[in-house]
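# One predicted model, sequence on top.
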Amino acid sequence: MQGLSLKISQQQRLSPQQIQFVKLLQIPTAELAARIEEELEENPALEEGVEIRDSDEFDEKERETVEDLEREELEIGDYLQDDYAGYKMAGDSYDSHEESKERPMATVASAEEYLLMQIGFVLKDEREEMIAHQLIGSLEEDGYLRRNIESIVNDLAFTQGFNTDFVEVENVLKKIQALDPAGIGARDLQECLSIQLHRRESDHPTCLLAIRLIDEYFDEFSKKHFVQLQQKLGIDESELKKAINLIKRLNPKPGGAEGGNLAPYLQPDFVVTNQHGKLDIKLNGKNAPELRVSKSFQEMLQTYDQGNKQQKEIKEAVTFIKHKLDAASWFIQAIQQRQGTLLKTMHSIVAQQYDFFLTGDDSSLKPMKMKEIAALIEMDVSTVSRVVSAKSVQTDFGIYPLKYFFSEGITHESGEDVSTREVKNILRDIIEQEPAHEPYPDETLELLLAEKGFVVKRRTVAKYREQLGIPVARLRKKL
């Protein structure tokens, strides 16, 4: 029997401004300048300008949620303020009078070391670890993998007695291609550029067009058949030019042009330095431009306000200008909110791991979960996850991904909570000192850890060993 029924339900949806903030929050510093440049090109009401106020001063208005920034129908007078917030990105971390020599230098010396530092966060088992090491070792100095996958499969079989197949190796390669810098592990220029464009996760028309040029029309693009491309894609010259300019900003050699040195691409998001026993935390915004809402656009709106508002042309012009002014203001406020959220999160991480940032000693790291930081900053754990994702911090001891500071904990027999990272370091030390002709099985490692006060089950020992990339005892045996 059919009938009608009425159902009321509540659904929470993100506003366009919230979505913009979430996307900006995920962007690492190395990509932020390009995102700002893209917005500057699209919105004439947004412009580069001199700093109006210190960008480190986030007042309560700037800390409002983006949802609260949404506007209804506004009067023209609301747009004619003289104190639109300017925004100077560089002021977040670098004083123009500071000497660059005081900046700690990165200790990551090569592309291979940097990739190996990241890879442990994305692999699931020992098999993937062995494949990843083989793939990373096969990368050329510019970051490309030019050795075909079938050859990698054969290399593993003949040199390590490790049997795998095309699908398994390609799956691990995809995980390597998800690491930083974007484009690493690509097999040719087309794949390198495609990875970088897809990494942007942007639905902007220029970005979508650039993706089509690389993924679907790379041959025509590389041969500069621009008229043919305009006809096939149904676009005009200005649209094509914007897409090409975006592609030109991509990095064709993600591994570095000389010696595989990744130093030019290791742009940390934070800088933490020890200033006479006190930790100084700064947000890196060195390469991003200053931003402000265009005064000329506000004056243009004022001019229209003096005209006949009933005329269709004037009404449409006013609507257009309002839209652009809103978009510019929202973008600046979203950037400001991003900076405030990043700093707030980093301060909490440093507070929890203060001893490590003072000494650089891994054994001083404490167990820490994202939900603990979320509780401290009074935000959702998903926000912390976005802040941590693909971000890094430069310390006096080198550059570390933010994920490095998060780990589970176990209880020492003394009752003290210890980070699993410290347990792994002790486990590594034990294995390094084991007899070469008779390596310790996991059962023995369990007993040796217990002697040091760490009660860990055998299966947990095996898990830690796999995460360290250490094979089972029979594969560690040497003559």
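Cool, got the structure.
# contacts, neighbours, all on C-alpha from now
Fine.
# most centrally placed residue in this structure?
Compute the mean C-alpha point of the chain, and by C-alpha atoms, centre = their mean the closest residue is residue 390, 2.8 Å away.
# contact partners of stretch 116-136?
112, 115, 145, 152, 156, 169, 172-173, 175-176, 179, 185, 401, 466-471 (C-alpha atoms under 8 Å, 6 or more residues apart in numbering).
# Please spell out the PyMOL selection for the buried subset of those.
Typed into PyMOL, the line below selects the buried ones among these, using 16 or more other C-alpha atoms under 10 Å:
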select buried, resi 112+115+145+152+156+169+172+173+176+179+185+401+466+467+468+469+470+471
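# so what does the helix or strand where residue 323 lies touch, helix or strand wise?
If you go by DSSP states H and E, residue 323 is part of helix 312-352. Applying 3 or more C-alpha pairs under 8 Å, 6 or more residues apart in numbering; DSSP states H and E, one finds that helix 312-352 contacts helix 16-26, strand 278-283, strand 290-293, helix 295-305, helix 370-377, helix 381-388.
# among these, which is the most enclosed?
Of these, the one with the most neighbours on average (mean count of other C-alpha atoms under 10 Å) is strand 290-293, at a mean of 24.
# Including distance to residue 55, could the helices and strands packed on helix 312-352 go into a markdown table?
Shown next, in a markdown table, are these (distance: least, C-alpha to C-alpha, whole Å):
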| stretch | distance to residue 55 |
| --- | --- |
| helix 16-26 | 17 |
| strand 278-283 | 11 |
| strand 290-293 | 10 |
| helix 295-305 | 19 |
| helix 370-377 | 20 |
| helix 381-388 | 19 |
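# Quick one, which of these gets closest to residue 227.
Nearest to residue 227, of all the helices and strands packed on helix 312-352, is helix 16-26, at 34.1 Å by C-alpha to C-alpha.
# returning to that earlier point: for residue 441, which of the helices and strands packed on helix 312-352 is the nearest?
Short answer: helix 370-377, nearest of these by C-alpha to C-alpha, at 33.4 Å.
# what sits up against that closest one?
Residues contacting helix 370-377 (C-alpha under 8 Å, 6+ apart): 344-345, 348-349, 380-381, 383-385, 406.
# let's see 10 Å
Contacts of helix 370-377 with the rest of the structure, by C-alpha atoms under 10 Å, 6 or more residues apart in numbering, involve 341, 344-349, 352, 378-385, 388, 403, 405-407.
# When you filter these down to buried only, what's left?
341, 345-349, 352, 381, 383-385, 388, 403, 405-407.
# Can you tell me which of those is closest to residue 219?
Using C-alpha to C-alpha, these come closest to residue 219 at residue 388, 37.8 Å.
# Structure two is appended below for comparative analysis:
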Amino acid sequence: MKQGLQLKMGQQLAMTPQLQQAIKLLQLSTLDLQQEIQNALDENPLLDQDDDSSIEQVNKEQDSSQVDTAEALTKQEFSDDLPADNNWEESYTPVQAASPASGSTNFDGENTVYQGESSASLQDHLIWQMQLTPFSDSDLMIATAIIDSIDDSGYLTTSCESIFESLVSEDNELELDEVQVVLKRIQHFDPIGVAARSTQECLQIQLRHLPEQTPWRSEALMVLDLYMDLLGNRDYRTLARKSKLKEAQLAEVMRLIQTLEPRPGNQIEDSQAQYIVPDVYVKKIAGQWRVSLNPDCNPNLSVNQQYADLCKGNISKTDSQFIKGHLQEAKWFIKSLESRNETLLKVSNCIVQQQQAFFEYGHEAMKPMVLNDVAFEVEMHESTISRVTTQKFMHTPTGIYELKFFFSSHVATENGGECSSTAIRALIKKLVNAEISTKPLSDNKITQLLEEQGIKVARRTIAKYRESLGIPPSNQRKQLL
């Protein structure tokens, strides 16, 4: 077989470092992007950030009705961050931190976040009360074990027998009755009903804590003690017949029970507020919806020209290669940020144009839209649209939404049109909010009401949308009052 050389021409996609960096920045959230920018500033001496631009001037430019979308991109791509507070040490007065249980103001180091009593966990709140209660050493040990077994909702997740077995030893001569006595004391800690072993016990503890002269207290205790299953199933007709209470009387009993808290642990807040920084703003200016980048998320980066000019001087080859390498990385990073901002603004503009009805009339007017629709409009790949809409948020006059919120599947209508699944969810929520509490709408009835509006949806689809909205079924929404 004779050997020879052949020349072939072909195309293939090469994942260059520049392309990899651009894709990485494109899919980062705002907070992750800020961290990535800070890392680049720390590692690359030829990358600089200017801190003397005015955010107020940028905002004025955004509000100008004479500025179109393209000009908004040019002026806002790399606006500076807020001026740094150089007088921090002069304005900050150190405050000695106190324990969360003390209820005094607590400062958390560099974040300087206020943490009052509400930021303490349920366990911290109970331990603080335990320390104020005159317990013996053995009771204190039992109380600590009980509090450790309480979940976030305020319920005891371990039986008294298990707690007793875990504490008893040759050195500790305990009795099961001691555990039960300590449990009774903790159940009257704040919030009342904590450490209950069931919803029934939790509500009974709260009722017994009320004054004896409270109207309908004894009847409510009787209902909770004998007919908890009927109460949970909202079978008020059978409940009224077995309890021998008239409808008006049962309504008063239910009104009293509804004032109780079935999850006492929810009264103690343990979570810090989570803040969302929007990537783009949408405002109606001169009758048109306009999109602009958030200037706080786009620092003004530039190349440090003083370091870059060192290449022209008399320096060693190693130093020259070091400067040239970091210079090229700085240019790539700035260009990748420009590409990210341009893509984000282009996709956001396309979403706003496609969903004009939503911005004018609300959720019920949402149009069905998929990633491919935007990809076709902006002439990009669908995977790029998926990356740029993930963990990116849009600030609108009606709230802050993730860009993926505007994408939804479609349902055919009787007149041959299409309805967005988001719009159907909004209609379901509207119908449920307007229903009569004593006769809630079933999934079949909601299906019929939507069909009257020309929207054909299967009952199981209605059930799926209802569950996604956190709306319970009709038998659980039924109220006697």
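Alright, I've got the coordinates. Just so it is clear, the structure is predicted and the values come from calculations on it, not from any experiment.
# quick revisit: for residue 243 of structure 1, which of the helices and strands packed on helix 312-352 of structure 1 is the nearest?
For these, proximity to residue 243 of structure 1 was assessed by C-alpha to C-alpha; helix 16-26 is nearest, at 20.4 Å.
# Just name whatever secondary elements the following helix or strand past that closest one is in contact with.
Next helix or strand after helix 16-26 of structure 1 toward the C-terminus (DSSP H and E): helix 29-42. In this structure, helix 29-42 of structure 1 packs against helix 16-26, strand 46-47, helix 205-215, helix 237-248, strand 290-293, helix 312-352, with contacts taken as 3 or more C-alpha pairs under 10 Å, 6 or more residues apart in numbering; DSSP states H and E.
# Now tabulate the ones you listed in TSV and tack on distance to residue 368 of structure 1.
Listed next are these as TSV, based on distance: least, C-alpha to C-alpha, whole Å:
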stretch	distance to residue 368 of structure 1
helix 16-26	21
strand 46-47	40
helix 205-215	38
helix 237-248	39
strand 290-293	36
helix 312-352	8
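# equivalent range in structure 2 for the helix or strand where residue 176 of structure 1 lies?
Element membership of residue 176 of structure 1, judged by DSSP H and E, is helix 166-177. Mapped onto structure 2 using TM-score structural alignment, helix 166-177 of structure 1 spans no residues at all.
# Pull out the buried residues from the helix or strand just after that helix.
Once helix 166-177 of structure 1 ends, the next helix or strand along the chain (criterion: DSSP H and E) is helix 189-199. By neighbour count on 16+ other C-alpha under 10 Å, the buried set for helix 189-199 of structure 1 is 189-197.
# Residue 58 of structure 2 - how many residues pack around it?
18 (other C-alpha atoms under 10 Å).
# Next, the contact list for it, please.
Contacts of residue 58 of structure 2 by C-alpha under 10 Å, 6+ apart are 72, 75-76, 79-80, 294-296.
# rerun that using 8 Å as the cut-off
With contact set as C-alpha under 8 Å, 6+ apart, residue 58 of structure 2 has these partners: 75-76, 79, 295.
# Which element, helix or strand, includes the nearest residue to residue 396 of structure 2 once chain neighbours are set aside?
Using C-alpha to C-alpha, 6 or more residues apart in numbering and skipping residues adjacent in sequence, the residue nearest residue 396 of structure 2 is residue 282, 5.2 Å away. Assigned by DSSP H and E, residue 282 of structure 2 belongs to strand 280-285.
# closest to residue 460 of structure 1 out of the helices and strands packed on helix 312-352 of structure 1?
Among those, helix 370-377 comes nearest to residue 460 of structure 1, with 21.7 Å by C-alpha to C-alpha.
# Give the aligned range of the closest one in structure 2.
Helix 370-377 of structure 1 corresponds to residues 371-378 in structure 2, going by TM-score structural alignment.
# Show the contacting residues for residue 239 of structure 1.
Applying C-alpha under 8 Å, 6+ apart, the residues near residue 239 of structure 1 are residue 206.
# Just give the number of residues close to the closest residue in space to residue 444 of structure 2 that isn't next to it in sequence.
Among residues not flanking residue 444 of structure 2 along the chain, residue 459 sits closest, at 5.9 Å (C-alpha to C-alpha, 6+ apart). By the criterion of other C-alpha under 10 Å, residue 459 of structure 2 has 16 neighbours.
# and if you look at residue 30 of structure 1?
When neighbours are counted by other C-alpha under 10 Å, residue 30 of structure 1 comes out with 19.
# And residue 353 of structure 2, by the same measure?
Neighbours of residue 353 of structure 2 (other C-alpha under 10 Å): 14.
# And it, what's its match in structure 1?
In structure 1, residue 353 of structure 2 lands on residue 351 (TM-score structural alignment).
# Against residue 127 of structure 1, how distant is that match?
For residue 351 of structure 1, the distance to residue 127 of structure 1 equals 37 Å [C-alpha to C-alpha, to the nearest Å].
# what's the answer for residue 140 of structure 1, then?
From residue 140 of structure 1 across to residue 127 of structure 1, the span is 23 Å (C-alpha to C-alpha).
# Setting aside sequence neighbours, what's the nearest residue to residue 455 of structure 2?
Spatially, and ignoring its direct neighbours in sequence, residue 455 of structure 2 is nearest to residue 413 (4.7 Å; C-alpha to C-alpha, 6+ apart).
# Report the contact partners of that neighbour.
Neighbouring residues of residue 413 of structure 2 by C-alpha under 8 Å, 6+ apart: 419, 454-456.
# how about the strands in structure 2?
Remark: strands assigned in structure 2 by DSSP state E are 47-50, 280-285, 288-293, 300-303, 393-396, 399-402, 410-412, 418-420.
# what's the mean gap between the fifth one and the aligned bit of structure 1?
Comparison of strand 393-396 of structure 2 with structure 1 after fitting gives an average deviation of 1.4 Å (mean C-alpha distance after the TM-score superposition for structure 1).
# by contact count, what packs against that strand?
strand 280-285, strand 399-402.
# Minimum distance to residue 274 of structure 2: which of the ones you listed has it?
strand 399-402 (13.2 Å).
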